[in-house]
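Chemist: no sequence for this one, just the structure:
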């Protein structure tokens, strides 16, 4: 076969993952905090990007391509759901105004007086550092809540004397976690690090275990409870055997506990009541760090006509502006050719891409949220019992998008509804067949029903897994017994035997 050279023209289509396309996909998955951090980095690198304040002048714009202009999404054709959304707009109401909690509405006659009196009142703080210069912040003078380490460190000088013991106490304090416990090998670690015998470290540890709050510096739950009982002078041999066999208490094996402790049923109930009054996490009452509040990305509220209004939360949508005026002025001074011109063109392309990507991100979130609300209309009206089974494919087919896109949108995004704040993934649940041939049931709704049935059972008639299966079948839910057991264990609900023991014991305690 002879070899010859030839020219061929071939046309094909392929999807190329450009860096900007990958960045757009990452933007879709980012949370509000991650998005704000990313935009801040882009604004720092790009002189054409600006973040507009929420209270900026509505007439101030930077060009026709500015994504900050108000936009509206078409309403879904549904008899139950309509939605209108505005984002990146100067006139977009903030969340407080949308919920009608503005300060001016509450005190309409007093607001101007408060503003007028503010300089006079602040002028009375003569002792505040920087008061004359006006560069102070009242938050700098607010006392913070002490941490567990601070609380313990204040007690060390009063009980631990000597330089060596003080160093040992500080080393043990380094092993203290936020719940008030230390690891089981903390003593050996401190002994090896400081070169002291373990018995000397144990002696310092016993002193630290007498500190407030009771139970700190314990190496196990049993030791934590024993320390608290010892400080109450209630650690007798029976109680010592009780806290040494907490695994039997977790299994509700009260018969074995009575034999080990050598007490009757009434004494065991008293001991159980005393154990319940102790604190298994002595360090939980102290500040461990800042608590991040969940800010919903979507707000759903009922309309006057019985439908649902779906809005994107303006507080989670940063307003990014492209400064076209600055670009025009610099272009006049600098020629387009050369490094400066190339840098300026690159900045403009990046700025336009970012604003378009943010716009597309908002539209995609809106489409997914609107379809979820349309599918879960019964849940919003009647509660979790009416949560419908839903998967990513159903939503993706309805809005003509890929399942991976829907998965990224619903990841770590939250929706504020009249029923509370829920992650978007909460509305996706496995379908469970109906025994009567009707609509399928959501797995989350079935778990809620099982939890409710167990909570309402009487001590004399505790439901077994087979009983739960029969009651579910009567209500049209076809579920196997092993599935009921799996759901029950996932919700940390003990078996019927353990529940019967506990409910009977609690009933005797209540009657006593």
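Modeler: On my side now, so go ahead. Please read all numbers here as calculations on a predicted model, not as lab measurements. Numbering: from 1, shown residues only.
Chemist: Could you use CA atoms for every contact and neighbour count after this?
Modeler: Fine.
Chemist: Distance from the helix ranked longest in the chain to the middle of the chain?
Modeler: With secondary structure taken from DSSP state H, the chain has its longest helix at helix 338-375. Centroid separation for helix 338-375 versus its chain: 27 Å, with C-alpha atoms, centre = their mean, to the nearest Å.
Chemist: Skip ahead from it and say which helix or strand is next.
Modeler: Going down the chain from helix 338-375, the next helix or strand is helix 377-382, by DSSP states H and E.
Chemist: Excluding residues flanking it in the chain, which one is nearest residue 425?
Modeler: residue 410 (5.7 Å; C-alpha to C-alpha, 6 or more residues apart in numbering).
Chemist: residues contacting the one you found?
Modeler: Contact analysis of residue 410 by C-alpha atoms under 8 Å, 6 or more residues apart in numbering lists 423-425.
Chemist: Pipe those residues into CSV and attach distance to residue 101 per row.
Modeler: Listed next are the contacts of residue 410 as CSV, based on distance: C-alpha to C-alpha, whole Å:
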residue, distance to residue 101
423, 24
424, 26
425, 29
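Chemist: Most neighbours among the residues you listed, which one?
Modeler: Most neighbours among the contacts of residue 410, by other C-alpha atoms under 10 Å: residue 424, with 21 neighbours.
Chemist: which one is it nearest to, not counting chain neighbours?
Modeler: residue 410 (5.0 Å).
Chemist: quick one: residue 144 from residue 150, how far?
Modeler: Here the criterion is C-alpha to C-alpha, to the nearest Å. By it, residue 144 lies 11 Å from residue 150.
Chemist: Walking through the stretch 51-200 of the chain, point out its helices one by one.
Modeler: For the stretch 51-200 of the chain, applying DSSP state H, counting those that start in this stretch gives helices covering 95-98, 103-106, 111-122, 148-159, 163-174, 186-194, 198-208.
Chemist: Quick check: buried residues in the longest helix of the chain?
Modeler: 344-345, 347-348, 350-352, 354-359, 361-375 (16 or more other C-alpha atoms under 10 Å).
Chemist: helices and strands around it, which ones?
Modeler: With contacts defined as 3 or more C-alpha pairs under 8 Å, 6 or more residues apart in numbering; DSSP states H and E, helix 338-375 has these neighbours: helix 19-29, strand 308-312, strand 320-322, helix 324-333, helix 392-399, helix 403-410.
Chemist: Residue 481 is nearest to which of those?
Modeler: Among those, helix 392-399 comes nearest to residue 481, with 27.7 Å by C-alpha to C-alpha.
Chemist: Give me the contacts around the closest one.
Modeler: For helix 392-399, contacts defined as C-alpha under 8 Å, 6+ apart pick out 367-368, 371-372, 402-403, 406-407, 428.
Chemist: got another, please set it beside the one above:
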């Protein structure tokens, strides 16, 4: 067969993920904190973007209008530049276009993506502590001087007066940096010695000296070593106590008879030893200041509606407020001379418009998916976790007309504040457990709650329920569940077995 070249035309379909589409997908799965970091980067990079620092909620009649809208439970669409509250009821049956429009956004002089709930005016926390926000320089200095000393600073201060040589001080600083919030060494000493190019014996010598710092038990490599250091400081570390520390797993199982044999003591002495052990601090570093933990900020609020349904509002504090400066664009466009300058300016304008459109799409999608989840799990909000229904991504995706991957991205790292607490949106997706009477299936989360309720009621009834007995009770309630599933759920709830629970009562 002869080989040759020829030209052919073929027509086919394919999906090309453009950089703009990649950006929209990325924004969809970001948490509110990650989104704020991305917006800050875009504000620094794109001269046509600027933060909208205007008061999101007007005064006087405008504020009254917002309050009336909240009471009436009205539902409004999110529009670029619109500052009305986004609301949706859980019993919405409108089409997708009623909630999530496909119209192209119109770029205005002060174009912004904003949705304000009735929580009050938005506070721009990105300015706090930078001299232009709610904290001035004097307050920052006072806060820095009066804040609690961290564990690293406390240990460093002691290392400076420990008469270390220069090499030992360098090793001590590396060891201190490797201490976690609880006060334990989590990095192997051999790794530190290899990193610093020194002998392991020298690192161990410095660590031994550092373990004499306050608080007692600090920089231990394990819980038994931490307890040992505290007992030595109290002069209470004898062979019997050493045997007790080496067999903490027996103490955790409340196997007192085995402990008495291992320690070689009677029942009274063992009780005193256990009491002594309970007086120790297994987390010596927890008493010192650390970086403040980030409070979960909900992306969506769910409130009871006046009509008996549920009102869903986007949290305005988590929505970035950015706009395209059209005046600045017009001014710079007239002074652009070369084609490269005009191209750069057009690219900035295009990217700014696409970013605002992506933020608008993100807000609409979160609202739409949240409204559907609330509709599906309405019984949970009314009656509690026992009425949580089985729900998967496909069910929500089919209801809102989106792909399952989109629902997965929307519900990742997004939180909703409800009358029953703050939950991640993924909390409402639970697997199903079949019923033995042919009725609707039960949610796995609801079954776990029933198991916990049964075990919590053991003290009142005086009966310790085995896994087999729990299976029988659940089957009587219509839940078809296997014993191994009960054991798996019990272990996930960190509930010991029935044998260990009996020992705890003795």
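Modeler: Right, received. Where do you want to start? Please read all numbers here as calculations on a predicted model, not as lab measurements.
Chemist: Need the TM-score from the superposition.
Modeler: Superposed pair, TM-score by TM-score structural alignment, normalised by the length of structure 2: 0.80. Supporting alignment: 461 aligned residues with a C-alpha RMSD of 3.8 Å.
Chemist: coming back round to it: TSV for the helices of the stretch 51-200 of structure 1, including distance to residue 508 of structure 1 and mean neighbour count?
Modeler: Listed next are those as TSV, based on distance: least, C-alpha to C-alpha, whole Å; neighbours: other C-alpha atoms under 10 Å:
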stretch	distance to residue 508 of structure 1	mean neighbour count
helix 95-98	51	13
helix 103-106	52	11
helix 111-122	59	10
helix 148-159	38	14
helix 163-174	43	17
helix 186-194	42	17
helix 198-208	38	16
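Chemist: export the ones you listed to JSON lines and tack on distance to residue 442 of structure 1?
Modeler: Shown next, in JSON lines, are these (distance: least, C-alpha to C-alpha, whole Å):
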{"stretch": "helix 95-98", "distance to residue 442 of structure 1": "32"}
{"stretch": "helix 103-106", "distance to residue 442 of structure 1": "42"}
{"stretch": "helix 111-122", "distance to residue 442 of structure 1": "50"}
{"stretch": "helix 148-159", "distance to residue 442 of structure 1": "44"}
{"stretch": "helix 163-174", "distance to residue 442 of structure 1": "48"}
{"stretch": "helix 186-194", "distance to residue 442 of structure 1": "48"}
{"stretch": "helix 198-208", "distance to residue 442 of structure 1": "52"}
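Chemist: Figure out which of those is closest to residue 507 of structure 1.
Modeler: Closest approach to residue 507 of structure 1 among the helices of the stretch 51-200 of structure 1 is made by helix 148-159 (37.4 Å; C-alpha to C-alpha).
Chemist: Can you spell out which helices and strands pack onto the closest one?
Modeler: helix 163-174.
Chemist: In terms of secondary structure, what does the helix it packs on contact?
Modeler: For helix 163-174 of structure 1, the elements it packs on are helix 148-159, helix 186-194, helix 198-208, judged by 3+ C-alpha pairs under 8 Å, 6+ apart.
Chemist: ok, residue 252 of structure 1 to residue 236 of structure 1 distance?
Modeler: 22 Å.
Chemist: Looking at the two now, which is surrounded by more residues?
Modeler: Per other C-alpha under 10 Å, whichever of residue 252 of structure 1 and residue 236 has more neighbours is residue 252, with 19 against 11.
Chemist: residues in structure 2 aligned with stretch 315-329 of structure 1?
Modeler: Using TM-score structural alignment, stretch 315-329 of structure 1 corresponds to residues 317-331 of structure 2.
Chemist: just stretch 106-120 of structure 1 next, same as before
Modeler: Across structure 2, nothing matches stretch 106-120 of structure 1 (TM-score structural alignment).
Chemist: Pick out the residue nearest the middle of structure 1.
Modeler: Central residue of structure 1 (C-alpha atoms, centre = their mean): residue 294, 6.1 Å from the mean position.
Chemist: what residues are up against the alignment partner in structure 2 of that one?
Modeler: The equivalent of residue 294 of structure 1 in structure 2 is residue 296 (alignment by TM-score structural alignment). Contacts for residue 296 of structure 2 (C-alpha under 8 Å, 6+ apart) come out as residue 415.
Chemist: Go again with 10 Å.
Modeler: Counting by C-alpha atoms under 10 Å, 6 or more residues apart in numbering, residue 296 of structure 2 makes contact with 32-33, 413-417, 422-424.
Chemist: Just give me the closest of these to residue 118 of structure 2.
Modeler: Nearest to residue 118 of structure 2 among the contacts of residue 296 of structure 2, with distances taken as C-alpha to C-alpha, is residue 417, at 13.7 Å.
Chemist: Figure out the helix or strand that the residue mapped onto residue 231 of structure 1 from structure 2 lives in.
Modeler: The equivalent of residue 231 of structure 1 in structure 2 is residue 233 (alignment by TM-score structural alignment). If you go by DSSP H and E, residue 233 of structure 2 is part of helix 223-234.
Chemist: How many neighbouring residues does the closest residue to residue 354 of structure 2 other than its chain neighbours have?
Modeler: Nearest non-adjacent residue to residue 354 of structure 2, counting by C-alpha to C-alpha, 6+ apart: residue 20, 7.0 Å away. Counted by other C-alpha under 10 Å, the residues lying close to residue 20 of structure 2 total 14.
Chemist: now swap in residue 253 of structure 2 and tell me
Modeler: Using other C-alpha under 10 Å, residue 253 of structure 2 has 15 other residues around it.
Chemist: Same question for the one 5 residues further on.
Modeler: By the criterion of other C-alpha under 10 Å, residue 258 of structure 2 has 13 neighbours.
Chemist: give the contact list for it.
Modeler: Contacts of residue 258 of structure 2 (C-alpha under 10 Å, 6+ apart): 247, 250-251, 264.
Chemist: thinking again about what came up before, which of the helices and strands packed on helix 338-375 of structure 1 is buried the deepest?
Modeler: Neighbour counts (mean count of other C-alpha atoms under 10 Å) averaged over each of those peak at strand 320-322, with a mean of 25.
Chemist: What helices and strands are in contact with it?
Modeler: Counting contacts by 3 or more C-alpha pairs under 10 Å, 6 or more residues apart in numbering; DSSP states H and E, strand 320-322 of structure 1 is packed against helix 32-45, strand 49-51, helix 338-375.
Chemist: Apply 6 Å and report the result again.
Modeler: strand 49-51 (3 or more C-alpha pairs under 6 Å, 6 or more residues apart in numbering; DSSP states H and E).
Chemist: Outside of the strand it packs on itself, list whatever touches it.
Modeler: 43, 319-322 (C-alpha atoms under 6 Å, 6 or more residues apart in numbering).
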